[in-house]
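# Here's my sequence, what's the structure:
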Amino acid sequence: MSPLAATGISAPSSACRHAWEQRQLGEVAEIVGGGTPDSSNANYWGGNIDWYTPSEIGASRTVGTSARKITHEGLDHSSAHLLPAGSILFTSRASIGLMAFISRPSATNQGFQSLIPNASINPDFLYALGPYISRYARRHAAGSTFVEISGGALAKTPMRIPSLPEQRRIGEFFSTLDSLIAAAERQEALLRQKKQAYLQLMFPQEGETEPRLRFAGFSGEWQRRKLRELVSEGSIALKRGEVIPRQTGKYPVYSSSASEDGLFCTSDSFMFDQELVTWSIDGGGKPFYRQHHRFSVTNVCGYALILNPQTLTYRFLGLAMGRAWARAHFDYSSKAHPSVIEKIYILSIPSLPEQRCIGAFFSTLDNLIAAAEKRTKSLHTLKSSYLQRMFV
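Alright, predicted model coming up:
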């Protein structure tokens, strides 16, 4: 079942689409720029009028309050304008094309060309046209010092609009879809926050030998072991991958990237058919726990092999190395070579049964995060698909 079908929302059908009129953005909305009051005049700042900057836009569909506020005197003595509630902020420089509704009368700095919809267009429908308007704005932006889109140029954005009843139906559809996306993103963010909180509680803090939160039946101090000691005694081995050219095949090849789980390409051959802990040597040192599957790693990727399974589990080792990595600092000039991390990483290690309990707990949490991330991506893909079908 698709994410949309699971909600019971009916999607618009192309079969009921009537002729749409060709218009320009300036015909359906007033386009209003912004301004900044004199920053040296204290009488202009600290009032009750929201005053937005582009950095505050893009995280949500609607904004409710700004970081800084101006006074009515500041508004009157600048080129800022008071926009009515329901206006759509539109960033016109730096990150061109970020949009958000305002929930109450507000002003902006000069990095905006905001839209005040008139009676001929439904505000939710206009907001749904955002990706198309943004593409046009980026293509027609100009400037020598910095690139921006002027109000006059933005007003010429061509668009096709249907009747108001059809606009309302389309606007409601995308508004509901945006609400689903926002809820999914909040759920994903909450799960990630919970994971970080549990990592703090279920591992000893710096200078401590016991965690503050434990499973029932476990007690006593954890061992503090240098990674080098574990290598020297033969408990683990730290190695690096092989030079692998970019190719296409059946099995994943992981490299130094911290995004997309470190995926580099795919190959018809594989180096491993097991659990493993890998990390990026060139890309900042971030560790990854790899569940049991067939895969390879490139030469800019390190990996840890557990040689004594009575000492460590892979899932716990990945978590412990992640904790040590968070206290270190690696970048593209300071690389996380095996010979480097074995000298500086110190791991706190409990008994094997407690490792298994901790590993199982975080595996379950990671599965929940992965499911939430998948749902978020599916909803974004669904929205993009409908936007493509309806407006292009």
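# from here on, contacts and neighbour counts on C-alpha atoms
Noted.
# In the helix or strand harbouring G359, which residues are buried?
For G359, the host element (DSSP states H and E) is helix 352-391. Within helix 352-391, the residues scored as buried using 16 or more other CA atoms under 10 Å are 354-356, 358-359, 362-363, 365, 368-369, 372-373, 375-376, 378-379, 382-383, 387.
# What of stretch 228-244?
For stretch 228-244, the neighbour count (16+ other CA under 10 Å) marks 228, 230-231, 235-241, 244 as buried.
# Can you give the contact residues for that stretch?
Stretch 228-244 is touched from outside by 296-309, 311-312, 338, 342-343, with contacts defined as CA atoms under 8 Å, 6 or more residues apart in numbering.
# Next, the second sequence, to be compared with the first:
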Amino acid sequence: MTDKTMPALRFRGFYDAWEQRKLDTIFKKIRNAFVGTATPYYVDRGHFYLESNNIKNGQINRDTEVFINDVFYNQQTDKLLHTGDIVMVQSGHVGHTAVIPSELNETAAHALIVFTNYKEATDPFFLNYQFQTYKAKRKLETITTGNTIKHILSSAMKEFFVDYPSFKEQKKIGSLFKQFDHLITQNEHKTRLLKQLKQAYLQKIFNQELRFAGFSDDWEERKLGELASVLTGFPFKNEDFVANGKYLVITNGNIQNDSSVVDVLLGNSIDDISDEIKERYYLNKNDILVTMDGTVGRTAKVVDDNLILAQRVGRLVSNTNPEFVYQWLNHGSFFNEMTKVSHGGTIKHISLNEISNYRSTVPSNNIEQQKIGAFFKQLDITIDLHQQKLDLLKKQKQAYLQKLFI
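Coordinates of the predicted model:
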């Protein structure tokens, strides 16, 4: 027991220095979970089989599930996972960990390192969250092997040092981060449900299964080029960019699938531009942008100032209701059509003409367009607020991880 020290932030009543302990002084067993092919034993339903892709962000997710039959499961009786065991991804995204909850007691697993049978009172959640700190991740990188696919050995983990306070302090820290994860999971669920709700309404309203009261006129087919001017940006060069320039240069990378607005937290900036470039390429609020390279057909709205558009990003300047046009492009068929007409090899491309020639039906009544746009705008605002809350919780968790651990 060497190198005693303390974290920057502590719960009241705890003053003792932390120890450094090798993991094999904490666990009686650090072993590999079953490694081999279970393909002949896969079944539609049966015993849940824990794999590396189920371990994410310190938790077990079951978005994808594999099941094994009784025969294969019964062969694993001496290798099953139990409540409180810690599992670590052994290959690929190595070092990701999770604690086995009570509902997964006696679970079979594949391609994981298992930490089991504690030698003394230890809070598994405390260790699980310690593995999520930057310090632990950097240390794990030094003992991984492999180039394209990374690997980590259970024998190396036996010699791995962790910071180790008293059991009571471990419980306090573990409990705090469990609360963080509970809040994060709840908000992820709410945000996901809201996004699903929006997609359902987009389908029903733009398929005309649902109409606002008082509107019964037939919709008419229109080209996108009839509802908006379709333009693109300026071919800036690398030497044009400066640090902390006045104008952010917007590229395809600023248009993200999970946000209705242009991401202004990344990219290059410029300072000196001519009046001509500013007049032609300065983005105005309510402009709609479309990705023209890579994953083509993604869209986002401009809501910020001091943005200049780069070449190969489509810019739609609506001559009707910009909010309606944006939502009209997001019910699915525009993205699918742009994907279908795209050309190129590994990186796909679309042209301004292909964007402009997109066709679909729209309400003939401008007031109905406004109502549709306003309805979905409010949904987007609600989704963005939940997403911001979720992002804040994740940042707070990361901040506390660095303060409450050494």
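# check contacts around the residue lying closest to F167 of the second structure once chain neighbours are set aside.
Excluding the flanking residues, the one nearest F167 of the second structure by CA to CA, 6 or more residues apart in numbering is T122, at 5.9 Å. By CA under 8 Å, 6+ apart, T122 of the second structure lies in contact with 26, 167, 170.
# can you tell me how far the equivalent of the first one over in the first structure sits from G283 of the first structure?
In the first structure, the residue paired with I26 of the second structure is V28, using TM-score structural alignment. For V28 of the first structure, the distance to G283 of the first structure equals 48 Å [CA to CA, to the nearest Å].
# One more: S144 of the first structure?
For S144 of the first structure, the distance to G283 of the first structure (CA to CA) stands at 34 Å.
# Can you pick out the residue with more neighbours from the two?
Neighbours per residue (other CA atoms under 10 Å) separate S144 of the first structure from G283, with G283 holding more: 22 against 6.
# For that one, which residues are in contact?
256-258, 331-332, 335.
# State the three-state secondary structure for it.
Of the three states, G283 of the first structure takes coil under DSSP: H, G, I helix; E, B strand; the rest coil.
# So which bit of the second structure is stretch 176-196 of the first structure matched to?
Alignment of stretch 176-196 of the first structure against the second structure: residues 179-199, by TM-score structural alignment.
# tell me the average deviation of the matching stretch from the first structure after fitting.
The superposed stretch 179-199 of the second structure is, by mean CA distance after the TM-score superposition for the first structure, a mean 1.1 Å from where its aligned residues fall in the first structure.
# And that stretch, what's buried?
180-181, 184, 187-188, 190-191, 194-195, 198.
# now swap in stretch 17-29 of the second structure and tell me
In stretch 17-29 of the second structure, counting by 16+ other CA under 10 Å, buried: 18-24, 26-27, 29.
# That stretch: end-to-end distance?
27 Å.
# Not counting its own residues, what contacts it?
So stretch 17-29 of the second structure is contacted by 1-6, 30, 114-120, 122, 157-166 (CA under 8 Å, 6+ apart).
# Check stretch 372-383 of the second structure too.
191, 194-195, 198, 260, 321, 323-325, 327.
# With the first structure overlaid, report how far it is off on average.
When the first structure is overlaid, stretch 372-383 of the second structure sits 1.0 Å from its aligned residues on average, using mean CA distance after the TM-score superposition for the first structure.
# so that stretch aligns onto which residues of the first structure?
Using TM-score structural alignment, stretch 372-383 of the second structure corresponds to residues 358-369 of the first structure.
# again, but for stretch 155-170 of the second structure
Using TM-score structural alignment, stretch 155-170 of the second structure pairs with 152-167 in the first structure.
# Buried ones in that stretch, by neighbour count?
For stretch 152-167 of the first structure, a neighbour-count test (16+ other CA under 10 Å) marks 153-155, 157-159, 161-162, 166-167 as buried.
# just the residues you listed now: which is nearest A137 of the first structure?
Proximity of those to A137 of the first structure (CA to CA) peaks at L154, which lies at 6.2 Å.
# so the closest one, which of the three states?
Classified using three-state DSSP, L154 of the first structure is helix.
# doesn't R135 make contact with it?
No. Using CA atoms under 8 Å, L154 of the first structure is not in contact with R135; the gap is 10.9 Å.
# quick one: the strands in the stretch 51-200 of the second structure?
Secondary structure of the stretch 51-200 of the second structure (DSSP state E, counting those that start in this stretch): strands at 55-56, 59-60, 67-68, 86-89, 97-99, 108-109, 112-118, 161-164.
# give me the stretch of the first structure that the fifth one matches.
The counterpart of strand 97-99 of the second structure in the first structure, using TM-score structural alignment, spans residues 99-101.
# superposed on the second structure, where does that stretch end up, distance-wise?
In the superposition with the second structure, the average deviation recorded for stretch 99-101 of the first structure is 2.3 Å (mean CA distance after the TM-score superposition for the first structure).
# hmm, who's touching that stretch?
57-58, 60-63, 85-91, 127, 130.
# one more time with 10 Å
Contact with stretch 99-101 of the first structure is made by 54, 56-64, 85-92, 112, 114-115, 123-124, 127, 130-131, 134, as judged by CA atoms under 10 Å, 6 or more residues apart in numbering.
# If any of these are buried, put those into a PyMOL selection.
This is the PyMOL syntax for the buried subset of the contacts of stretch 99-101 of the first structure, where burial follows 16+ other CA under 10 Å:
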select buried, resi 54+57+58+61+62+63+86+87+88+89+90+91+92+112+114+115+123+124+127+130+131+134
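# As TSV, the strands of the stretch 51-200 of the second structure with distance to R45 of the second structure would be great.
Below are the strands of the stretch 51-200 of the second structure laid out as TSV (distance: least, CA to CA, whole Å):
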stretch	distance to R45 of the second structure
strand 55-56	20
strand 59-60	19
strand 67-68	6
strand 86-89	23
strand 97-99	23
strand 108-109	14
strand 112-118	22
strand 161-164	39
